[in-house]
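No sequence on hand, only this structure:
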């Protein structure tokens, strides 16, 4: 069974800026892949190429086994796209938006109405179906936008930062939708600036910077590369650092301790939770006043910063690639369309 997405040696340049530089990417059918990277790393360029909205300078792109560069018209009925901003018509109702997009996807009148009703119910918008979209909240608009991308029942859907600007409740609702899509067999490529989102949803994570892949693996694999547990002590008085370090070394051994000017001490440990009671007792006995004591495990944020730190591909070095001519505010109903190139 071929991968749902297979990209090899993808290059794209905007003037003097190399947006993609030999990028390789594969996504298994039914999987969720999180595509991460600093601003300007090339994530949206990848999505636009996969969605047949933009042509690369070189490389190969296959979606569901179809060559997306040679036969984009065959790819479009297979995919859906939700961009970084909701792209629904505020002057129409939620129902009218979805019905119109279904008709553009060459569905019959009855099928278009039924599909619109089905998606409105699925996304918790049935009660707002007859309201103008301009009265919708931001979270409701994002859900409607995502529903629009599913009009044609795509096998692959591209979600380009789908939860940007949403409150935690709305973001959680979108997360459930993405998880349900994957469980139903839809392949999802997700770009996001929220690393917690990728950690929660993605089966595989790919980190890109300066247009090339600099890390890939499951979220846990990427976190494991950063290191194991760290025991962190925050002192009430940073002047007690030397005394606290002696106590910590006496309990956890002679591993390297790091500290900052605000009284935080960090040391790598194994079985940190078992060491905490003894360490708390010894610190108290040494009259070291502790504001906080915790065991911290690596997060995807830690892995991201380790991969994109200066010298590896700086997170502050986002390339200034100009926006492509086509606006990014787009929800693609791709079935049957030939005007998206």
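Received, thanks. Just so you know, these numbers come straight off a predicted model, no measurement behind them.

When you work out contacts or count neighbours from here on, use the C-alpha atoms and nothing else.
OK.

show me where the stretch 1-150 of the chain has helices.
43-50, 72-75, 94-104, 109-122, 138-149 (DSSP state H, counting those that start in this stretch).

ok, and the closest non-adjacent residue to residue 102?
Using Cα to Cα, 6 or more residues apart in numbering and skipping residues adjacent in sequence, the residue nearest residue 102 is residue 112, 5.1 Å away.

Enumerate every residue touching that neighbour.
Neighbouring residues of residue 112 by Cα atoms under 8 Å, 6 or more residues apart in numbering: 98-100, 102-103.

And it, how far from residue 235?
Distance of residue 112 to residue 235, given as Cα to Cα, to the nearest Å: 63 Å.

hmm, back to that, now, which of the contacts of residue 112 sits nearest residue 174?
residue 98 (17.9 Å; Cα to Cα).

what sits against that closest one?
Neighbours of residue 98 in contact, by Cα under 8 Å, 6+ apart: 112, 115-116, 147-148, 151.

farthest pair in these?
Once Cα to Cα is applied, those give 112 and 147 as the farthest pair, at 13.1 Å.

Test my guess that residue 139 contacts residue 170.
Yes - at 5.1 Å, residue 139 and residue 170 qualify as touching, with contact defined as Cα atoms under 8 Å.

quick one: which of the two has more around it?
With neighbours defined as other Cα atoms under 10 Å, residue 139 and residue 170 compare such that residue 139 has more, 21 against 17.

Quick check: that one vs residue 158, distance?
Residue 139 is 18 Å from residue 158, by Cα to Cα.

following the lengthiest helix in the chain, which helix or strand comes up?
Counting residues, the longest helix found in the chain (DSSP state H) is helix 168-183. The first helix or strand that comes after helix 168-183 along the chain, using DSSP states H and E, is strand 187-191.

And here is the other one:
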């Protein structure tokens, strides 16, 4: 079986394949690429070696997909919450190796056009480019989602449902169902995804379903109201937690996986610890928040370490009664 070097991405075969001695899964074409990939110049494999992250050519592969050029496909069944790939985030064109960015679409485009087409913007990390992540195509009914973790300078691609062998892995480039954003931002979605990625949703697409759009707006309004709910009495706090539970149920119906739930779990924790009588209720929220941080951002992230601290010592949070 041929492999691809995990750092420089070239195809290698036979004696050319050099495996990581730790996980025995990750492949390299040379000692130089392996050393680079071990550090932050590559994918920082030293963090992920024992984490059972999926690998190209073993768990997923890049191949042609109808009407979209290249895509990423599962080579085996991938259970929900499987971490499909970690991919370094390049922050500028200048720091991205030329061969990496030059391999991307548009085929005959300038480096700036390739960057603009394939990079992702996040409020936490600005514009970042993941070379392997750039091969993952858009789908409104996505089966995976990605998160850029700024303190790790890494994209993490996660399955949000069970993915079957030979199924294409896809994400949303711009969420239609992110209830944390305003209606104006959600309504601007078609004007962004069509010119940038040539995504032209058909009238029967789930993202245009008016019933779903109305429910997303109701979730947004509830989400926006929670921080301003009164929390002076036990009854008020219990009412606020009831609203949090309602939003969690709505999110599970409407959102793309566990990522949007994290902030709502955290809200529940922050509210529950404000009163001695409701304090015992905090545990279910912080446990779920910790789980979400582990799945989406990994145990190596600052968010996970902070969540673990609050689980172990909830009194360290500023909202503690």
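Here it is on my side, so go on. Everything quoted here is computed from the prediction, not taken from an experiment.

Got a TM-score for the two of them?
The TM-score (TM-score structural alignment, normalised by the length of the second structure) is 0.27; 146 aligned residues with a Cα RMSD of 6.5 Å.

hang on, the earlier thing: buried sites along the longest helix of the first structure?
170-171, 173-175, 177-179, 181-182 (16 or more other Cα atoms under 10 Å).

Please apply the same query to stretch 187-194 of the second structure.
190, 193.

ok but residue 33 of the second structure is inside a helix, no?
Yes - counting by DSSP: H, G, I helix; E, B strand; the rest coil, residue 33 of the second structure is located in a helix.

Against residue 4 of the second structure, how distant is it?
12 Å.

got it, and residue 248 of the second structure?
41 Å.

Looks like residue 271 of the second structure contacts residue 237 (just checking).
Yes - assessed by Cα under 8 Å, residue 271 of the second structure is found in contact with residue 237 at 6.7 Å.

Which residue of those two possesses the greater neighbour count?
residue 271 (25 against 22).

Going along the chain, name the helices of the stretch 151-300 of the second structure.
Under DSSP H, counting those that start in this stretch, the stretch 151-300 of the second structure gives helices at 183-187, 189-197, 210-225, 234-254, 261-272, 282-296.

These into a markdown table, with extra columns for distance to residue 60 of the second structure?
Below are those laid out as a markdown table (distance: least, Cα to Cα, whole Å):
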| stretch | distance to residue 60 of the second structure |
| --- | --- |
| helix 183-187 | 31 |
| helix 189-197 | 23 |
| helix 210-225 | 32 |
| helix 234-254 | 27 |
| helix 261-272 | 27 |
| helix 282-296 | 19 |
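
Quick one, which of the ones you listed gets closest to residue 72 of the second structure.
It's helix 189-197; of these, that one is closest to residue 72 of the second structure (Cα to Cα) at 16.7 Å.

Could you list the buried residues of the host helix or strand of residue 276 of the first structure?
Element membership of residue 276 of the first structure, judged by DSSP H and E, is helix 272-285. The neighbour-count check on helix 272-285 of the first structure (16+ other Cα under 10 Å) flags 272, 276, 279-280, 282-283 as buried.

Check which helices and strands that helix sits against.
Here helix 272-285 of the first structure touches helix 241-252, strand 290-296, going by 3 or more Cα pairs under 8 Å, 6 or more residues apart in numbering; DSSP states H and E.

Buried residues in the last one, which are they?
The reference is to strand 290-296 of the first structure. 290, 293, 295-296.

who's in contact with that strand?
With Cα under 8 Å, 6+ apart, strand 290-296 of the first structure has contacts from 229-236, 272-273, 276, 280, 283.

what is the orientation angle of that strand with helix 272-285?
Per axes from the mean of the first three to the mean of the last three Cα atoms, to 10 degrees, the angle that strand 290-296 of the first structure makes with helix 272-285 is 160 degrees.

before we move on, back to that, what comes into contact with the helix holding residue 276 of the first structure?
Helix 272-285 of the first structure is contacted by residues 229-231, 244, 247-248, 251-252, 289-290, 293-295 when judged by Cα under 8 Å, 6+ apart.

Out of the residues you listed, which comes closest to residue 24 of the first structure?
Among the contacts of helix 272-285 of the first structure, and counting by Cα to Cα, the member closest to residue 24 of the first structure is residue 229, at 31.9 Å.

now residue 112 of the second structure: how far from residue 118 of the second structure?
10 Å.

what about those two, which has more around it?
Between residue 112 of the second structure and residue 118, residue 118 has the larger neighbour count (other Cα under 10 Å), namely 24 against 12.

ok, the contacts of helix 272-285 of the first structure vs residue 47 of the first structure, which is closest?
Distances from residue 47 of the first structure to the contacts of helix 272-285 of the first structure, taken by Cα to Cα, are shortest for residue 229, at 35.3 Å.

elements contacting the helix or strand containing residue 309 of the second structure?
Using DSSP H and E, residue 309 of the second structure sits in helix 302-312. When contacts are defined as 3+ Cα pairs under 8 Å, 6+ apart, helix 302-312 of the second structure packs onto helix 282-296.

Let me know the angle separating the helix it packs on from helix 261-272.
160 degrees.
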